[in-house]
Structures are given as structure tokens and as C-alpha cells.
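> Just to be clear, the model below is a prediction. Sequence and coordinates:
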Amino acid sequence: MQQIIKNGELVVETWHLIPKDGSLEGLPNSDDLIVPMALWLEHAHALKARDGGLGVWLAAGEEIEELVDDLQHFQVIALEFPAFTDGRHYSTARLLRERYGYKGEIRAIGDVLRDQLFAMQRCGFDAFAVRPDRDPQAALEGLQDFSVTYQAGADDPRPLFRRRG
């Protein structure tokens, strides 16, 4: 069983990530599914009628603005990083938290490495599926790399001078 990092802890993955070329055919009605954005846009009505949990994942280059009116239907929004050098979804996570007020899980998937986790968390991510060839326990330690931040972030909108007590 794959483990992911969620809310600062290692947990066993319970969600099923449907591949980009997946279809509704044969999908279990009661499992928790994270579907590609294209599948959601094409079959939203049928997916909303399912009994299981529902999430959506966006590939790099897909924009959250296409889903803004549907955010209340998703328990999980997974943002794919095809390469660790592609940071477009850092902005997507901030938009979800700060502009659209999304309170559900924002998960990083794809080429996710330990060195990125702290910055991703500051942008609003709260779950991470690290690359399969990496140790999730070692990656979890990346969330503790820094004890103080100067700038405001999605995780704490106050700059350091406002946090001083």
C-alpha cells in the first residue's frame, strides 16, 4: 500500500487516482476517486451521483478557473507536477486557498520531492504523494526544515512582524 503525507503525518492512501485516459466504465460506485479534469468536465452529473468520495486532478497547464463553480463537489484537488522544475501549480494552490476559499485537501502528485514540501505547504498544499522511488518518511522530515518564515503564506497570512508577541 502506498503511503502519502497528509496533514504532517504518514497515512495509507485510500483514494484511487483515475488515469488521464480513464473512463466511467467499470468505476466502483462507492470508492473514493480522484478523476482527471477532462473526465469531470464531460461527466460531472454522473460523478456527482456516486456514493464514494470525489476529487479531481489537474495536469500542469490546466487552470483551476474552469472548476471554480464546482469546488464544493470535491473533497480532494490533486495538482500534478510532471517535473520538479515545473512550479505552475504552486500558484494554483494559493489561488484555491486565498481567492476561492477552498477548505478541502490540496494534494501534490507527480514528481514531488522532499525539498519542495515546505514551500508547497506554505502555498496551501496539505497532502503530498511523493515519487514512488522516494521514501515518504524521509520526505516528511522536509516539512520541518525551517522553524520560522518571514513572509506571509497560505498557511499563515501574517508576516513575521505581525506574529511577534
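Ah, there it is.
> CA only for contacts and neighbour counts going forward, please
Fine.
> Let me know whether residue 154 touches residue 96 as I believe.
No: Residue 154 lies out of contact with residue 96 (C-alpha atoms under 8 Å); the separation is 9.5 Å.
> ok, these two, which is more surrounded?
A side-by-side neighbour count of residue 154 and residue 96, using other C-alpha atoms under 10 Å, places residue 96 first with 23 against 18.
> First-to-last residue distance for stretch 65-77?
Stretch 65-77 stretches 13 Å from its first residue to its last (C-alpha to C-alpha, to the nearest Å).
> Now stretch 140-147: buried residues?
For stretch 140-147, a neighbour-count test (16 or more other C-alpha atoms under 10 Å) marks 140, 142, 143 as buried.
> go on, stretch 8-28?
Buried residues in stretch 8-28, counted by 16+ other C-alpha under 10 Å: 10, 17, 18.
> Put this next to the previous one:
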Amino acid sequence: MQIIKDKQIVDDSWSFVADDEELKDGDISISLARWKKDKQQLLKPNGKIGVRIGPADSVEDIAADLKDIQLIELDFPAFADGRIFSHAWLLRGRYNYQGEIRATGHFMRDQVFYLSRVGVNAFSLEKTEDLPVALSNLNDFSVNYQKSIR
């Protein structure tokens, strides 16, 4: 599968491991609940580790662990939930997270420009055929009223 990362279409090396699935080697992302439960096991070197955060999760729950996490996936369960934008801003602005922040789930292509302004640098779209249009959406506006987090 391909994603947009740092304004380029690239192959995705990550896979999400659901809470009821066995952990595997390689670059994996897991839920925040699983991170809290299995953190010591996940810190062993079997690949890179990412954590998926939903709108109801708290970024503060992983703030102390950000040095050990290479990917934060911000999961949009629905188009109408904007708390993910705040999560991205907090990760970059308050906690100075320098790793990959990826939007995943049910976000719209039209939101990628605004997500990038609050710190998201990667986008996993449901349909890979939408990648070129979403990539062009990153350049929708040349003038901004407010400073970007990045």
C-alpha cells in the first residue's frame, strides 16, 4: 500500500496490529490501550513501534514515551470529529514530537492541507487512487492567516 509522507507518495512499511492479534516483528502500530498494557514487551527491538490514537484518547498518556515511538497514527473514526487536529497540534507544539504523525481513517482529501498545518506529515487514504489529488491538496493555499505549527 502507498501513502503520502513528507509531500511524496511512498510505499508504507507499517502494519496495524489489532488488540486481539498476536504481536509480530517489523514496523507495527498498536492502539494506545495496547501500548499501555504491553509497553515493556513492545520496547524490545523487533522493529519500529507506532501508536494509534483516537479522538477520545489523551495525548498526555504517551507524552513521556514519545522518545520510544516512531509513528503516531491519528485515527479519524468519522468526518465530523475535529479532536484529531488538536492531538496533532499538541504533539508538535507542546511535546515537540519530531517523528511521523499520520492521519488515518475517515478523513477527507480536502482536510490534508489543514492537517499539515497542525503537524501531520503523512496521510493514509482509504483509496490509493485518491493519493495524487490529496497530494495536490497540500498546496491548496499560498496565503495563510495564521502560522503553521511546522
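Yep, that arrived. Keep in mind that what you see is a predicted model, and the values were worked out from it rather than measured.
> TM-score for this pair?
Here the TM-score for the pair of chains, by TM-score structural alignment, normalised by the length of structure 2, is 0.94; 150 aligned residues with a C-alpha RMSD of 1.3 Å.
> Per the alignment, residue 48 of structure 1 pairs with which residue of structure 2?
Counting by TM-score structural alignment, residue 48 of structure 1 lines up with residue 43 in structure 2.
> ok, the alignment partner in structure 1 of residue 119 of structure 2 to residue 4 of structure 1 distance?
The pairwise alignment with structure 1 assigns residue 119 of structure 2 to residue 124, based on TM-score structural alignment. According to C-alpha to C-alpha, residue 124 of structure 1 and residue 4 of structure 1 sit 16 Å apart.
> what do we get in structure 1 for residue 64 of structure 2?
Residue 64 of structure 2 maps onto residue 69 in structure 1, by TM-score structural alignment.
> Give the helix, strand or coil label for its match.
With DSSP: H, G, I helix; E, B strand; the rest coil as the basis, residue 69 of structure 1 sits in helix.
> again, but for the one 3 residues further on
Following three-state DSSP, the label given to residue 72 of structure 1 is helix.
> how far away is it from residue 53 of structure 1?
With C-alpha to C-alpha as the criterion, residue 72 of structure 1 and residue 53 of structure 1 are 12 Å apart.
> Just want to know which of the two has more residues nearby.
Taking neighbours as other C-alpha under 10 Å, residue 72 of structure 1 and residue 53 compare with residue 53 leading, 19 against 11.
> can you tell me which residues contact the closest residue to the more buried one other than its chain neighbours?
Nearest residue to residue 53 of structure 1, sequence neighbours excluded (C-alpha to C-alpha, 6 or more residues apart in numbering): residue 32, at 4.2 Å. Counting by C-alpha atoms under 8 Å, 6 or more residues apart in numbering, residue 32 of structure 1 touches 14, 15, 16, 52, 53, 54, 55.
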